[in-house]
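In: any chance you could fold what I've pasted below:
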Amino acid sequence: MPLCKAVIVPGNGAGDVEHCNWYGWAKKEINKMPDMICLLKNMPDPVTARECLWLPFMEKELGCDEQTVIIGHSSGAAAAMRYAETHKVHSIVLVGAYTSDLGDKNERESGYFSRPWEWEKIRGNCAHIVQFGSTDDPFLPWSEQQAVADGLQAQLHKYTDRGHFQNTHFPELILTVHKLRDAE
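Out: Predicted structure coming up:
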């Protein structure tokens, strides 16, 4: 199926997502692409980012399906991975992805880290998996990001100077979506 939609799933605590990090900018850039639409909405339970609320929202409100690339940042990357365990999607693009609750109570309460990751199911439900990570991320140890890349056999874009990808522009993401749009 051809790719026709991108959905940006933000990190927790993002506030108004249209004006946070690169999310609104990326939405505008993706919407300029022929035959593409990009959705970005404020998520329910934006601070704790509970899996039991986010995954149904991704399915019902954002319509994530086999023609969708899910772009997940931080908690949104965890949501994208859990979603792809049980749903077929075109692609997932993970930005600042990690595998554990990092010893943080709020992360533990989200529910994403309460069971092992089903890497094989995720790979089987996605035609393409791309990951962006940075060794200088102040929140995520590189070992967590590398574990995601290894588990998913992701196409990894490793940086040393992007922190947690909280900048206002992210041109490499747009190039990736262009390539995914044209991929089989």
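
In: C-alpha only now, for contacts and for neighbours.
Out: OK.

In: need the next SSE after the helix or strand where G24 lies, C-terminal direction.
Out: Taking DSSP states H and E as the criterion, G24 maps to helix 23-31. Downstream of helix 23-31, the first helix or strand assigned by DSSP H and E is strand 37-40.

In: neighbouring contacts of that following strand?
Out: Strand 37-40 is contacted from outside by 4-9, 17-18, 23-24, 27-28, 30-31, 62, using Cα atoms under 8 Å, 6 or more residues apart in numbering.

In: among these, which two are most distant?
Out: C4 and V17 (21.6 Å; Cα to Cα).

In: got the end-to-end distance for stretch 116-136?
Out: End-to-end distance of stretch 116-136 (Cα to Cα, to the nearest Å): 26 Å.

In: buried ones in that stretch?
Out: Across stretch 116-136, burial judged by 16 or more other Cα atoms under 10 Å covers 117, 119, 121-135.

In: for the comparison step, fold the sequence that follows:
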Amino acid sequence: MKRIVILPGNGGGSVETSNWYSWARDRFQELNDTEVILRDMPDPEIAREKYWIPFMHNELKCDENTVIIGHSSGAEAAKRYAEKYKVHGIVLVSSCVTDLGDDTEKESGYYSRPWEWKKIKENTEWIIQFGSTDDPFIPWQEQQEIVNQLSPELYKYTNKGHFMTSVFPELIKAVKKRLECGY
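Out: As a prediction, the model looks like this:
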């Protein structure tokens, strides 16, 4: 069975009413043989790594059969998770590599040490990245560093901001394509 776990960004409140998360879950649930998991995360305001990574492992059961779709802080969690554990694939939406000088981001813990790019690549079958040059929170050079280090399948836009919309058809199309090519 295919598994997809959707990880939200921080500060969004309930995942059921935030951004495109529940909309994407409902689209992915239409796929045969696919379990889709979307849950409120512990510590949703700061999204601290010390809470999220164990929750992903112990509660969400992310494993080598799981595709993790992470938005913003959820993308940072997906990368850090893939440093330690094998997953089928990761999808990074509005991802960055530093805390950008923001105290809340610094407190999350994701940026307290260098990224282990080689381990992330070794522990994933594939990586997709969605980014936009007009993201109001994450400068393109941050997103470009991920491209440089991970060589993901890149979907680069100039008009999607921080991907905080209620629908995200490009995500569905890209992930379906990967799943159809052989899980």
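
In: before we move on, back to that, what subset of the contacts of strand 37-40 of structure 1 is buried?
Out: 4-9, 17-18, 23-24, 27, 30, 62.

In: want to throw those into TSV with distance to G111 of structure 1?
Out: Below are those laid out as TSV (distance: Cα to Cα, whole Å):
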residue	distance to G111 of structure 1
C4	30
K5	27
A6	24
V7	21
I8	20
V9	16
V17	22
E18	25
Y23	24
G24	27
K27	27
I30	30
L62	20
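
In: stretch 142-155 of structure 1 aligns to what range in structure 2?
Out: Per the alignment by TM-score structural alignment, stretch 142-155 of structure 1 matches residues 140-153 in structure 2.

In: I should have written stretch 101-113 of structure 1 there, sorry.
Out: Stretch 101-113 of structure 1 covers residues 99-111 of structure 2 once aligned (TM-score structural alignment).

In: and the contacts of the matching stretch?
Out: Residues from elsewhere that reach stretch 99-111 of structure 2, judged by Cα under 8 Å, 6+ apart: 46-50, 76-77, 80, 97-98, 112, 138.

In: so the aligned residue in structure 1 for A47 of structure 2, which of the three states?
Out: Using TM-score structural alignment as the criterion, A47 of structure 2 maps onto A49 of structure 1. Classification of A49 of structure 1 using DSSP: H, G, I helix; E, B strand; the rest coil returns coil.

In: geometric centre of structure 2: which residue is closest?
Out: G70 (1.5 Å; Cα atoms, centre = their mean).

In: quick one: buried residues of stretch 52-70 of structure 1?
Out: 54-55, 57-58, 62, 64-70.
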